[in-house]
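Colleague: Quick check, what structure comes out for this input:
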Amino acid sequence: MERFKKGVRHRKNFLSLQQYILMEKISIRDIMSENPVMINKKASVLDAAKEMKSEMVGSIIVVEDGVPIGILTESDILRKIVAEEKDASKVAVEEVMSSPAITVSPDAGIEEAVKIMGKHKIRRLPVVENGKLVGMVTERDLMQVSPLLMDIIEEWAEINRQRLEYKKEKKYMVGKCEECGMLSQRLINVNGRLLCESCAEVVG
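Modeller: You can find the predicted model right below:
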């Protein structure tokens, strides 16, 4: 069976055609958690921490009029409240949340979520439809589809890093052609898009 090369740092790992097709067909709606835990931006960090403990989650989505504007994680609380010796009951969630909220559509494919997580180096994505919060998808949700997706998330993070380097150094890139969708070791920047040599010749 034909296999697609996955590697930037993991060049010896491969994603099978069957798994690739599966990833293309499954949408975020199919794997997201509905009714995600959320809290108003004006609530105290203490209230948020209690809610997170009650729901046994490591993060909580911060909303304003039902629209996600940020996310509060255990790490945020440790770094910005505990380490700073602040009173969690007197600090509003909006003061320490991570923002803006990076979201994804429920109709988006898994590949898009993987790209977003890799680009922003995050593990959770609020799912928004028509401006309203409808769910949450996490790195764990993606890995339940295929453990190999963890490597893909890391790969997209590396590709994004290389994109920035490419602007400084004229060199070939490894990744997915933005025209034909095939993975290539020789991508070329053509008008801000990374294309394989074949597509670059046609577009150019």
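Colleague: Please count neighbours and contacts with C-alpha atoms only from this point.
Modeller: OK.
Colleague: Give the buried residues for stretch 183-202.
Modeller: Within stretch 183-202, the residues that count as buried by 16 or more other C-alpha atoms under 10 Å are 183-189, 194-197, 199-200.
Colleague: swap in stretch 57-67?
Modeller: So, applying 16+ other C-alpha under 10 Å, buried residues of stretch 57-67: Ser59, Ile60, Ile61, Val62, Val63, Val67.
Colleague: picking that back up, kindly reformat the buried residues of stretch 183-202 as CSV containing distance to Ala113.
Modeller: Formatted as CSV, the buried residues of stretch 183-202 follow (distance: C-alpha to C-alpha, whole Å):
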residue, distance to Ala113
Leu183, 18
Ser184, 21
Gln185, 23
Arg186, 24
Leu187, 22
Ile188, 24
Asn189, 23
Leu194, 19
Leu195, 21
Cys196, 23
Glu197, 27
Cys199, 25
Ala200, 26
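Colleague: Next, the structure of the following sequence, for comparison with the previous one:
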Amino acid sequence: MLVRELMATDVVTVDRDAALDAAVERMLAEDVGSVVVLADGTPAGIVTESDALRAALETGRPLAEIAVADLCHGAVVTTAPDSTVQRVARRMADRNVKKVPVIDGIDLVGIVTLTDVVHHLSDIRREASAVEAARDRWESDDA
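Modeller: As a prediction, this is how the structure comes out:
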């Protein structure tokens, strides 16, 4: 299964120069748990609900006074639409991330989340079994 088959294409974004209240407002309005932070149209980070709560608690400041840029995590893990779901799931596990922006060339075209992977787990397993069965048949034909 390819990433393009399960990614969401309506990516909720906020500009890197925005304040945290704008990011939280977008999350609430779109009923999502994170926003992709853009710098010049390119993903520069992700801010999650947990990040917003942690920042509010730790700083004690109003969300309007907290810069989104201060919450962005390091390098953003991204994937391509033609990557396999198995590959991106492995990267998510290896890098301990739950959300991965999907980039086609230089364009942000979607996002894949751990929830997306879990919802499609039976399809992924079925596909893996079919591939395994085909490989077994090919190996038998070669013998």
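Colleague: Once they're superposed, tell me the TM-score.
Modeller: TM-score for the superposed chains, counting by TM-score structural alignment, normalised by the length of structure 2: 0.81, backed by 124 aligned residues with a C-alpha RMSD of 1.5 Å.
Colleague: Filter the buried residues of stretch 57-67 of structure 1 down to just the ones in strands.
Modeller: Judged by DSSP state E, strands contain the following of the buried residues of stretch 57-67 of structure 1: Ser59, Ile60, Ile61, Val62, Val63, Val67.
Colleague: what about the counterpart of Asp107 of structure 1 in structure 2, neighbour count?
Modeller: Mapped onto structure 2 by TM-score structural alignment, Asp107 of structure 1 lines up with Asp82. For Asp82 of structure 2, the count of nearby residues is 14 (other C-alpha atoms under 10 Å).
Colleague: wait, what's in contact with the closest residue to Asp82 of structure 2 other than its chain neighbours?
Modeller: Leaving aside its sequence neighbours, Asp82 of structure 2 sits nearest to Leu2 (C-alpha to C-alpha, 6 or more residues apart in numbering; 5.6 Å). Each residue near Leu2 of structure 2 by C-alpha atoms under 8 Å, 6 or more residues apart in numbering is listed here: Pro81, Asp82, Ser83, Thr84, Val85.
Colleague: Now flag whichever of those is closest to Asp51 of structure 2.
Modeller: Val85 (26.0 Å; C-alpha to C-alpha).
Colleague: Specify, as a residue range, where stretch 61-70 of structure 1 falls in structure 2.
Modeller: Stretch 61-70 of structure 1 corresponds to residues 36-45 in structure 2, going by TM-score structural alignment.
Colleague: And the contacts of that stretch?
Modeller: Against stretch 36-45 of structure 2 from outside (C-alpha under 8 Å, 6+ apart): 11-16, 46-47, 68, 72-76, 101, 106-108.
Colleague: Now the buried members of those residues.
Modeller: 11-16, 46-47, 68, 72, 76, 101, 108.
Colleague: Identify, from these, the entry nearest to Val118 of structure 2.
Modeller: So of those, ranked by how close each gets to Val118 of structure 2 (C-alpha to C-alpha), first place is Pro101, at 16.9 Å.
Colleague: how about that closest one, what's its partner in structure 1?
Modeller: Checking TM-score structural alignment: Pro101 of structure 2 goes with Pro126.
Colleague: what's the answer for Leu2 of structure 2, then?
Modeller: By TM-score structural alignment, Leu2 of structure 2 lines up with Ser27.
Colleague: Just give me the residue right at the centre of structure 1.
Modeller: Nearest to the geometric centre of structure 1 sits Met117, at 1.8 Å (C-alpha atoms, centre = their mean).
Colleague: got the contact list for it?
Modeller: Arg123, Arg124, Leu125, Ile153, Ala157.
Colleague: Quick one: distance of stretch 121-133 of structure 2 to the chain centre.
Modeller: Averaging C-alpha positions (C-alpha atoms, centre = their mean, to the nearest Å) puts stretch 121-133 of structure 2 23 Å from its chain's average.
Colleague: residues of that stretch that come out buried?
Modeller: Ile124.
Colleague: wait, doesn't Asp30 of structure 2 sit right on Val12?
Modeller: Quick fix: residue 30 of structure 2 is Glu, not Asp. Yes. Taking contacts as C-alpha atoms under 8 Å, Glu30 of structure 2 lies within contact range of Val12: 7.4 Å.
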